[in-house]
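1. got a structure for you, letters missing:
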């Protein structure tokens, strides 16, 4: 089992931001990445639809030998992680908006959350926000339209610029000092976001924390790969792979295929 790959899935290419953190921290691990771009974004689907998709994605990765699965999608985690853990015998690592560190660190008592509708409306999000952010201003903003633009390699488009201006300007006017990115696609927007919000606002995403937790669980389960050679990485998408190729072009030992699932 130690040689078996780490499985990762997301509603498309955005989870590669998490996947990159994992292979940077665990360079000798083999990985499987499933980009469910055909169903992106998950954020506008019903809870049951999201659960059904996550069960299917997990089965695909397990059938290909995954020893652990990282759900590299906020919407999938907040809606389906409990079901996945009850259904399958391998460990699951989830990802959710980092409200807690932002709420504890803010000095202006105002933070922004940029996320999908599915994440912002989930029970887990509301529970976390109520527990850690009840005494501060939390500006929630649905990132409608951002994921399709990223999926189509249009990060630098006029459409992206206009959407980000629309979503971020109200946060700036409320004097936020932390911006939480609640979607694994959004780290690819950090340069564009930084141009709008400046350098005084701290941007938080979950990639580093997820990679660290993945290492911790693998170690506890005695599943860390003992090999000293660099890992091999297989990425599959059920849609056009051009954007996926573009986003991971700097990573060695990768095989990328378009697959029907």
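-> Received it, and whenever you're ready, just let me know what you need. All figures in this text were calculated on a predicted structure; none of them were measured in a lab. Numbers count the residues shown, from 1 in each chain.
2. please make it C-alpha for all contacts and neighbour counts, starting now.
-> Fine.
3. strands along the chain, start to end?
-> 6-10, 31-35, 68-71, 92-93, 110-115, 137-142, 178-182, 202-204, 233-237, 254-258 (DSSP state E).
4. among those, show me which one is buried the most.
-> Mean neighbour counts were taken over those using mean count of other CA atoms under 10 Å, and the top value, a mean of 29, falls to strand 6-10.
5. from residue 14, how far out is the residue nearest the centre of the chain?
-> Centroid-nearest residue in the chain: residue 184, 2.7 Å away (criterion: CA atoms, centre = their mean). Look at residue 184 and residue 14: by CA to CA, to the nearest Å, they are 5 Å apart.
6. tell me who's in contact with the residue nearest to the centre of the chain.
-> 14, 15, 16, 17, 18, 72, 73, 74, 205, 206 (CA atoms under 8 Å, 6 or more residues apart in numbering).
7. check it against this one:
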């Protein structure tokens, strides 16, 4: 099993930001990435549909022999990971907005969270926020329209800049000093966010922590690939191959797969 691939799925191309962190930390691991761009975004969908889509993605990755599955989607994690863990024997790694470090380190006592509707309205998010950010002012904003623009290849468009300015305005008025990115598509916005935010505002995403957790769980379960080989890296999408290629960079093969 240790030579089997890590499986990663997301409601589109955003989770490639997580894949990059995992690949950097675990360069010899084989991996299969599944972008369910046809059904993006998951955020506005209800828990039942999000769970059904997560089951479909999980079963496809299991058929391809994956030894561990990373749910590289905040919305799928907060709505479906408990069910997935109960239903399948492989380990699952989830993604949660990094509220804890922001709440513990804020000096202004105000943090901003940009996330999808599905994440912000979930029980898991509410519990995490209540546990770590009770005494901190949390300014939540649903990043409506952001995932759609990224999935349509309009990452650096004027529309994107306008949306971000609107979502950041109430956060800046509240004097936030941390911005938590609660969707795996959002790290691709960091260059633009750095232009729009004052220099003292720190941006936090979950990618590096997820990679460390993936390594820890593989180690615990004796699933680390100990062979020093060139890894097989597979990328599948049921949306635009060009958009995924533009985010991954050159040298990666992206295939269209109807699922």
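-> Now that the structure is in, tell me what you want to look at. No experiment lies behind these values; they were computed from the predicted model shown.
8. TM-score for this pair?
-> Here the TM-score for the pair of chains, by TM-score structural alignment, normalised by the length of structure 2, is 0.99; 259 aligned residues with a CA RMSD of 0.8 Å.
9. aligned partner of the residue nearest to the centre of structure 1 in structure 2?
-> When structure 2 is aligned by TM-score structural alignment, residue 184 of structure 1 is paired with residue 184.
10. shouldn't residue 111 of structure 2 be in contact with residue 102?
-> Yes. Counting by CA atoms under 8 Å, residue 111 of structure 2 does reach residue 102; the two are 6.7 Å apart.
11. residues contacting residue 214 of structure 2?
-> Applying CA under 8 Å, 6+ apart to residue 214 of structure 2 gives the contacts 22, 70, 93.
12. please read the previous query as pertaining to residue 233 of structure 2.
-> 30, 31, 32, 252.
13. for residue 84 of structure 2, same thing?
-> 54, 55, 92.
14. switch the cut-off to 10 Å
-> By CA atoms under 10 Å, 6 or more residues apart in numbering, residue 84 of structure 2 lies in contact with 51, 54, 55, 58, 69, 71, 77, 90, 91, 92.
15. isn't the last one right next to residue 70, touching?
-> Yes. Taking CA atoms under 10 Å as the contact criterion, residue 92 of structure 2 and residue 70 are neighbours in contact, 5.7 Å apart.
16. mutual contacts of the two, please.
-> Common contacts of residue 92 of structure 2 and residue 70 (CA under 10 Å, 6+ apart): 7, 8, 58, 77, 81, 214.
17. pick out the most distant pair among the residues you listed.
-> By the measure CA to CA, 58 and 214 form the most distant pair in those, at 16.5 Å.
18. where exactly do the helices run in the stretch 101-250 of structure 2?
-> For the stretch 101-250 of structure 2, helices defined by DSSP state H, counting those that start in this stretch occupy the ranges 117-120, 123-132, 146-151, 158-173, 190-196, 207-220, 241-248.
19. quick one, the longest one and strand 178-182 angle?
-> Pointing back at helix 158-173 of structure 2 there. Angle, helix 158-173 of structure 2 to strand 178-182, by axes from the mean of the first three to the mean of the last three CA atoms, to 10 degrees: 130 degrees.
20. contacts only, for residue 26 of structure 2.
-> Contacts of residue 26 of structure 2 (CA under 10 Å, 6+ apart): 20, 211, 212, 214, 215, 224, 225, 231.
21. which of the residues you listed count as buried?
-> Buried subset of those (neighbour count, 16 or more other CA atoms under 10 Å): 20, 211, 214, 215, 224, 225, 231.
22. right, and the fifth one touches residue 3 too?
-> Yes. With contact defined as CA under 10 Å, residue 224 of structure 2 reaches residue 3; the gap is 7.7 Å.
23. overlap in contacts of the two?
-> With CA under 10 Å, 6+ apart as the test, residue 224 of structure 2 and residue 3 both reach 28, 29, 67.
24. which residues touch the last one?
-> When you say that, I think you mean residue 67 of structure 2. 1-7, 31, 61, 89-92, 218, 221, 223-224.
25. please report how far it lies from residue 225 of structure 2.
-> Distance from residue 67 of structure 2 to residue 225 of structure 2, by CA to CA: 11 Å.
26. give me the common contacts of those two.
-> The contact lists of residue 67 of structure 2 and residue 225 share 1, 2, 3, 4, 5, 218, where a contact means CA under 10 Å, 6+ apart.
27. give the contact list for the nearest residue to residue 172 of structure 1 once chain neighbours are set aside.
-> For residue 172 of structure 1, ignoring the flanking residues on the chain, the nearest one in space by CA to CA, 6 or more residues apart in numbering is residue 197 at 6.7 Å. Applying CA under 10 Å, 6+ apart to residue 197 of structure 1 gives the contacts 164, 165, 168, 169, 171, 172, 176, 177, 179, 203.
28. just the buried members of those residues?
-> Using 16+ other CA under 10 Å as the burial test, the contacts of residue 197 of structure 1 include 164, 168, 171, 172, 176, 177, 179, 203 as buried.
29. show me which pair in those residues is furthest apart.
-> Most distant of these, by CA to CA, are 164 and 177, 17.0 Å apart.
30. hang on, residue 17 of structure 1 packs against residue 247?
-> Yes. If you go by CA under 10 Å, residue 17 of structure 1 and residue 247 touch, sitting 8.9 Å apart.
31. so what sits against both of the two?
-> Here residue 17 of structure 1 and residue 247 share the contacting residues residue 188, scored by CA under 10 Å, 6+ apart.
32. those two: who's more crowded?
-> residue 17 (21 against 15; other CA atoms under 10 Å).
33. any idea how far that one lies from residue 124 of structure 1?
-> From residue 17 of structure 1 to residue 124 of structure 1 the distance is 22 Å (CA to CA).
34. ok, and the closest non-adjacent residue to residue 14 of structure 2?
-> Closest residue in space to residue 14 of structure 2, ignoring its immediate chain neighbours: residue 185 at 3.5 Å, by CA to CA, 6+ apart.
35. typo on my end, it should be residue 35 of structure 1
-> Nearest non-adjacent residue to residue 35 of structure 1, counting by CA to CA, 6+ apart: residue 12, 4.2 Å away.
36. touching, the one you found and residue 183? I think so.
-> No. Taking contacts as CA under 10 Å, residue 12 of structure 1 lies outside contact range of residue 183: 11.3 Å.
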